[in-house]
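> just coords:
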């Protein structure tokens, strides 16, 4: 199970430090780069709901393996994209595979959490963050050393295929709802129940919260390197460090998030983290500098660390809704944050500056703090 989160976290993050290089080589504006990056969440949004029938048919474990293989095999195509349309098309396919894998591996992770009878979903996402840090560091190192992007991504793809195939041997057997029987109101049959209006309202609130969490988390990947290089004049290696700092402190937050959640509750943990996110990046924007940018994106990562896993876990435990359906629906709607925020930041940046455009992110932190009440457990 852990390996699936590792594969998902390590894959695209190898590309992130190369975004400034791709921007220069393909002669893209900030808006063009933002819209190309937004093709990933667009692909997830267009096809994300297919994760629900995929999980119902194959089971969450096998669905995660199949989509993980597609994710890995598509990755090297980023290096051979000759222009904006090709790059956006490859990222679109990556977004489709990522959405299916994300829903499936989180649904399977929730099954494991139910067997443990305590919060462990943050730890799975901590593994994702560790893998993302390693991917970001590897990408930064390869970019700094001048290693060809095509060779770099080809080797990464082979490694991910091998890991995904190895992970397929350690999946939980049985039906998806087995661990939830007796905990929530859920029919025992395979047919999807019709959610109540209350359940739909909860799912909608969780979806908006996930939009904010996704947009915040994605900002370091989409704009951290570009902001540090183009606005602050950092070199190629330093330009990749805001993303690495974000993922490193996100890992710390997720490794400690399970204990904090069990002690203080999901609402308190998520709300405090959202406010820390807003304050950290806002401070870095008020006092611009390379060191401040790295620190600001690091605090952003620490603050947002538990929002994504706690929201998906809450979506998988909505009474009367199958885990796979809840996770797939909230994950699908939450992709709007990944889709809408990069172009929004890019358009504001082209009109004013990227430093001004990034103020969208602290605003998302304030909205997330307000919506954290949706994480309250329900029976």
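Sure thing, it's come through. Please read all numbers here as calculations on a predicted model, not as lab measurements.
> going forward, measure contacts and count neighbours with C-alpha atoms only.
Will do.
> For the most centrally placed residue in the chain, give me its contacts.
What sits nearest the mean C-alpha location of the chain, by Cα atoms, centre = their mean, is residue 214, with 6.0 Å. Neighbour list for residue 214: 308, 334, 335, 337, 338 [criterion: Cα atoms under 8 Å, 6 or more residues apart in numbering].
> and here's the other structure:
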């Protein structure tokens, strides 16, 4: 996520291929994550999980990610991002099949741990590769890379709900795995080979004592909790509390991903015009409005519209927080980014498990009513986004 390539400029033709390749890596990762969203209700039903138990499973997914992400970071420092991205992507490919075929809670837990782990490891590696491509091109591509992640999530969630309804979960997993493998195959030879960075590991061990990166990390954390909530619980909320069909329930995260990807493709332009602070404030207001609309929705269609509005908001909140982290005065970019990315990802990966525990007792609509409180905190700290107007960062 915060790895810098010191390699010399490469010829423009190869730069184009490198950019296509890293964009396809983001697309594959987002697609597999998106495919998971409409599978969640069936996964819970097959293993006879209560909301509390499903919350524990989602916690295991988060723990898997947070376990393998720093390991991936260390391996990138030793071997470069290309090799780590390739290995993590190959290991991630069979994850949907493993989750579909898991016959009991124990195998389900192992599968979901590995799914989260390889998803997170690939995420770190592809972010590092995107930074390396940025360095070789001497221009920012991070927002568009994350737009491809959101686009993958949109295709995965939208197609997933329809395929599950039409051909069942096993065929869905097989088709999704084959599609992901084909796209990965196209990208494989074009991925930029960046040199290792052996000094970075030592650098990251020194945690900053100044409060600024931790406050920006809190903004990233509170921005990513709602994203995790929509990903992990949106389909279940639409099905259980609003009576949506299997196919329709997949469109909650799909609508969220659609608006998010569209806004991320234009994110750099908007931020250049309005500046980080105003962009963050507008985005946060959209996110609050969307989440409240989803919470108070009388039917699934209105809730999906709410998730779409929320996607408009969340789209550029997280990239702004990461950009600010990489541009804190007097602090090396890698140190600020390592704090903020870890805090932010823990919000998306671990916090949704707590939502499952709470929803067991009070229902999802009340949870979605409460999430805007976190976004209000982001609004209160929005002036810190002024640091984002210096560089580009990365993150979902």
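Looks like it arrived, so ask away. All values derive from a computational prediction rather than experimental measurement.
> coming back round to it: could you check which residue of the second structure pairs with the residue nearest to the centre of the first structure?
Counting by TM-score structural alignment, residue 214 of the first structure lines up with residue 224 in the second structure.
> Need the counterpart of residue 171 of the second structure in the first structure.
Under TM-score structural alignment, residue 171 of the second structure pairs with residue 151 in the first structure.
> Check residue 360 of the second structure too.
Residue 360 of the second structure maps onto residue 350 in the first structure, by TM-score structural alignment.
> how many neighbours does the residue nearest to that match when sequence neighbours are not counted have?
The shortest distance from residue 350 of the first structure to any non-neighbouring residue, by Cα to Cα, 6 or more residues apart in numbering, is to residue 30 (6.5 Å). The number of residues packed near residue 30 of the first structure is 22, by other Cα atoms under 10 Å.
> again with residue 370 of the first structure
15.
> pretty sure it contacts residue 272?
No. Using Cα atoms under 8 Å, residue 370 of the first structure is not in contact with residue 272; the gap is 10.5 Å.
> residues contacting whichever residue in the second structure pairs up with residue 20 of the first structure?
Aligned counterpart of residue 20 of the first structure in the second structure: residue 41 (TM-score structural alignment). Residue 41 of the second structure is in contact with 235, 236, counting by Cα under 8 Å, 6+ apart.
> mind running it again at 7 Å?
residue 236 (Cα atoms under 7 Å, 6 or more residues apart in numbering).
> again with residue 320 of the second structure
Residue 320 of the second structure neighbours (Cα under 7 Å, 6+ apart): 276, 385, 388.
> Out of those residues, the closest to residue 119 of the second structure would be?
residue 388 (26.9 Å; Cα to Cα).
> before we move on, which element is the residue nearest to the closest one when sequence neighbours are not counted in?
Nearest-residue entry for residue 388 of the second structure: residue 324, 3.8 Å, with adjacent residues in sequence omitted and distances by Cα to Cα, 6+ apart. Per DSSP states H and E, residue 324 of the second structure falls inside helix 300-325.
> after that helix, next one along is what?
The helix or strand immediately downstream of helix 300-325 of the second structure is helix 333-349, counting by DSSP H and E.
> buried set for the helix or strand where residue 35 of the second structure lies?
Using DSSP H and E, residue 35 of the second structure sits in helix 12-46. For helix 12-46 of the second structure, the neighbour count (16 or more other Cα atoms under 10 Å) marks 15, 17-41, 43-44 as buried.
> what separates the following helix or strand past that helix from the chain centre, distance-wise?
For helix 12-46 of the second structure, the following helix or strand on the C-terminal side (DSSP H and E) is helix 51-79. Centroid displacement of helix 51-79 of the second structure relative to its chain, using Cα atoms, centre = their mean, to the nearest Å, is 13 Å.
> in the first structure, what residues pair with whatever helix or strand comes next after helix 51-79 of the second structure?
Where DSSP H and E defines the elements, the next helix or strand beyond helix 51-79 of the second structure is helix 81-92. Using TM-score structural alignment, helix 81-92 of the second structure lines up with residues 60-71 of the first structure.
> That stretch vs the second structure, average distance?
Superposing on the second structure and averaging over aligned pairs (mean Cα distance after the TM-score superposition for the first structure), stretch 60-71 of the first structure comes out at 1.7 Å.
> what does that stretch rub up against?
Stretch 60-71 of the first structure is contacted from outside by 54-55, 94, 97-98, 100-101, 104-105, 107-108, 161, 164, 168, 171, using Cα under 7 Å, 6+ apart.
> Over to stretch 355-371 of the first structure?
Identification of contacts with stretch 355-371 of the first structure by Cα under 7 Å, 6+ apart yields 209, 212, 216, 271, 274-275, 277-279, 281-282, 285, 345-346, 348-349.
> swap in stretch 201-212 of the first structure?
Outside of stretch 201-212 of the first structure, the residues within contact range by Cα under 7 Å, 6+ apart are 308, 311, 315, 330, 333-337, 364-365, 368, 371, 374.
> Give me the mean distance between it and the second structure.
After superposition onto the second structure, stretch 201-212 of the first structure sits on average 2.9 Å from its aligned residues (mean Cα distance after the TM-score superposition for the first structure).
> Same question for that stretch: list its buried residues.
202, 203, 204, 205, 206, 207, 208, 209, 210, 211, 212.
> how much space is there between the last one and residue 312 of the first structure?
Meaning residue 212 of the first structure. For residue 212 of the first structure, the distance to residue 312 of the first structure (Cα to Cα, to the nearest Å) stands at 13 Å.
> Please apply the same query to residue 24 of the first structure.
Separation of residue 24 of the first structure from residue 312 of the first structure (Cα to Cα): 36 Å.
> tell me the contacts of the residue nearest to residue 220 of the first structure when sequence neighbours are not counted?
Take residue 220 of the first structure and drop its neighbours on the chain: the residue closest to it by Cα to Cα, 6+ apart is residue 243, 5.0 Å away. Contact analysis of residue 243 of the first structure by Cα under 7 Å, 6+ apart lists 220, 221, 224.
> picking up where we left off before, separation between the residue nearest to residue 388 of the second structure and residue 313 of the second structure?
Taken as Cα to Cα, the span from residue 324 of the second structure to residue 313 of the second structure is 17 Å.
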